[in-house]
Structure formats: C-alpha cells, structure tokens
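here are the coordinates; sequence isn't available:
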C-alpha cells in the first residue's frame, strides 16, 4: 500500500464513529491525512458509555486556547530543531481542528492536530475501540509526559515509517500526532519519534 493511502487511512482515528462511517454499511472510512480515530458523540447512558478502562486526564493543559489559535507554538522552534524539524506550517482552520505540520529537508513529517471532533477526549477513542475493534490494526496504550495516550490506526504502516498517536491533554481534547518517516529502519522508529514529538508538545503546553 502506498504512503499516501496509509496517510488517508489515518484520518478517522480521532473522529466520532459517525463521522467516519459509510452511510450504507456503517464501515468506517478515511477522509484526509490528519488523523484516524473514529470520533464519539455523547450518549445518554451513564458516563456516556465510556469504558471503565478509559484513562482520566489528571493534569489537563491550562490556557489551551492560545495553542488552538497558534498550533505551531506547541513545539517551539528550538525544540523543533532538536527533533530535526526545520519548517512549521500552521493551519488553525483545518476542518478537523487546528493543525501544524513540521518537516525536514528529507521529507520527514510530524503533524499535530487539536482534534475538534472527539468531544469525549481520549475516553472517546477507547469507546470507539470497544464499539468497533475491527477498525483498528493496532491499539497500544501509552503515557506521554504524564498524559494518557494510545498508538492507534486503521492501517499498520509502522514498518513503512508511519505512526499515529492520540494523547488526552484535557478531558475533552485529544492531540493527535501523525508521523511519516521516509527512512524508517524498523517498526518502532516512527512511533518513538511520534512519542518524542508528543512529549515535547505536552511539556511545552503544560508550562502555560
């Protein structure tokens, strides 16, 4: 499968299941290259039907609004250089939420997206996994600088340098980090890079 198709498949991981479903057969489908977790819409049951294993965000990011207005500020220039990234392209008006794409001269890319279609936050990602587990090729919980995260995607492109990481930065806000590495040397490389970028963003935003 081509890199472009795998990036397309990464769109639905942060969205509601309704937003990523085909109306005729209910099968989740991709949309663009930002993120790929189907989103969740609040329900009427206890705790909106959120699974008991869904993690809580114990120390939510303060003053999040300024990063929604300037998403590239989540990874300042000096920190981006330390990650080997030389350019930052903001898109605060992206349909799926404020976005910034960082890149280097070799074409390696890190895209961060403040997802606006997952109202239940990281708990909604867990609910999606409980409701439609067959959508995910991988779903691996992790921790990012003290915040709950999960590596998850509908297509496993890790061996080809692709990785998708969703991080709960408030109870209602998911930060999605999508990585594309042209010179991947193994399955874990892209996800290690995604986690490092996510840790940088989370640490920066935690400082206010």
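Sure, I can see it. All values derive from a computational prediction rather than experimental measurement. Numbers count the residues shown, from 1 in each chain.

CA atoms for contacts and neighbours, from now on please.
Will do.

helix, strand or coil for the residue nearest in space to the middle of the chain?
Within the chain, the residue whose C-alpha comes closest to the C-alpha centroid is residue 176; the distance, by C-alpha atoms, centre = their mean, is 1.8 Å. Each residue gets one of three states, and residue 176 gets strand by DSSP: H, G, I helix; E, B strand; the rest coil.

Against that first model, consider the following:
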C-alpha cells in the first residue's frame, strides 16, 4: 500500500511464518495527495515497460481478498484476512500462522497511468530515501519500491503492473531475519496466477 514471490509457493508459509511486531504491512508508496501533480512532461518517464498481456483485475478490485484462492491461502497458512479501502485503492491484508507475518495486496485505482507514475516519480528522485528496483514477475513488469527502506526490518513492497493503467502492490511484513522481498514476490506470483485463471 502507498505508506507498504512464488518460485516455490510454500516458501512463504515456511519462511515468514515466524514474524515480527505489527501485523499490518506499512505503506510503501506516497499517499495520492502527496504525489506531486506536476510530473515531468512528455514523455513523463523514461524506460517504462509495457504490459504485453494485460489482465482484467476488476473481480479482484471488487473483492481483493479473493486475490488468493482458498487453496493458496491454505498453502500460505493464512488464518484470517481483512479488507480496507481508501483514496489510494482497495486492499486485503492476510495474517499467516499466528498473525505475526502479514502479506497484503493493494489494487492501485488512484493512478490510472499505472507504472508510468512511479517511473516519473523516480525521474524526480522521489524514491531516493527508499528504493526503486525494476524487475518482473512471471513476465509482468514490476518494481520493488518504497519511499523508506525498511527491508532490513522485514518490510518489503513489490508493485506489479497487470495493464498499462493498473498495478497491484504485494507487500510483506515479517521478522527481520526473513527475506521479506522473497515473500512479496511469492505472494505476487500467486496473485497473478489467480487473476490469469479468473479463479
């Protein structure tokens, strides 16, 4: 969420299950009101990857907790979930095991320009106090991104574009000894699988 993998699906259930402090992932991106309206002019950002195979995520915007199927939630050892919505978008936060590890997803409906907005912010050094690391998840453009770098504390955020207009954020809060960014990627891969299959 704006102040917030699955090489082996079961890894999240094992890796971050013994987790830390707060059960609510932090926001990785700036609140929409905090995002400067005057971004670099056309082109607004350099090197923004295009989504070659857009996905329809409308079903999951309406019900973000459905982004992980019942089977996936079982594999991740999800014990509870809750939804949230604000001016940024709609979210689901899952508790894993005892609830100390919390993966989350946010569909960013506040930014219709998708990843272009995040890349444009990078062009003006918005992420200098945190991190901005482009990658991909199952062939979809993605960025590890946050305004503050709390990865050493067990908090990681991964944004994945499902179209040129929409991205979702996969976030994890867990113990500092766990690989939170691997956990975020595990969850993002599972969510992409759900959306692709329309489950």
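Arrived safely. In this text, all values refer to a predicted model and were calculated from it rather than measured experimentally.

So after superposing, what's the score?
Between these two chains, after superposing, the TM-score reads 0.78 (TM-score structural alignment, normalised by the length of the second structure); 177 aligned residues with a C-alpha RMSD of 2.6 Å.

still on that earlier bit, to which residue of the second structure is the residue nearest to the centre of the first structure aligned?
With the correspondence set by TM-score structural alignment, residue 176 of the first structure lines up against residue 169 in the second structure.

and the closest residue to that match other than its chain neighbours, how many neighbours does it have?
Distances taken as C-alpha to C-alpha, 6 or more residues apart in numbering place residue 159 nearest to residue 169 of the second structure, at 4.2 Å, with adjacent residues excluded. Neighbouring residues of residue 159 of the second structure were enumerated by other C-alpha atoms under 10 Å; the total is 33.

and residue 73 of the first structure, what does it touch?
residue 67 (C-alpha atoms under 8 Å, 6 or more residues apart in numbering).

Doesn't it lie inside a strand?
No - counting by three-state DSSP, residue 73 of the first structure falls outside a strand, being helix.

Show me the helices in the second structure, by range?
Listed in chain order, the helices found in the second structure under DSSP state H are 11-14, 58-62, 70-75, 115-123, 180-197.

Where in the first structure does the second one align, residue-wise?
Read it as helix 58-62 of the second structure. Against the first structure, helix 58-62 of the second structure falls on residues 65-69 (TM-score structural alignment).

Any idea how far that stretch is from the middle of the chain?
Here the centre of mass of C-alpha atoms in stretch 65-69 of the first structure, compared against the chain's by C-alpha atoms, centre = their mean, to the nearest Å, lies 17 Å away.

Average separation of that stretch from the aligned part of the second structure, please.
Here stretch 65-69 of the first structure, set against the second structure after superposition, deviates by a mean of 1.1 Å using mean C-alpha distance after the TM-score superposition for the first structure.

ok, back up a step: can you put the helices of the second structure in TSV and add mean neighbour count and distance to residue 40 of the second structure?
What follows is these, written out as TSV (neighbours: other C-alpha atoms under 10 Å; distance: least, C-alpha to C-alpha, whole Å):
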stretch	mean neighbour count	distance to residue 40 of the second structure
helix 11-14	20	38
helix 58-62	16	29
helix 70-75	15	40
helix 115-123	20	6
helix 180-197	23	29
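
among those, which is nearest residue 45 of the second structure?
Residue 45 of the second structure sits nearest to helix 115-123 of all these, at 4.5 Å, using C-alpha to C-alpha.

For that closest one, grab the matching residue range in the first structure.
Counting by TM-score structural alignment, helix 115-123 of the second structure lines up with residues 122-130 of the first structure.
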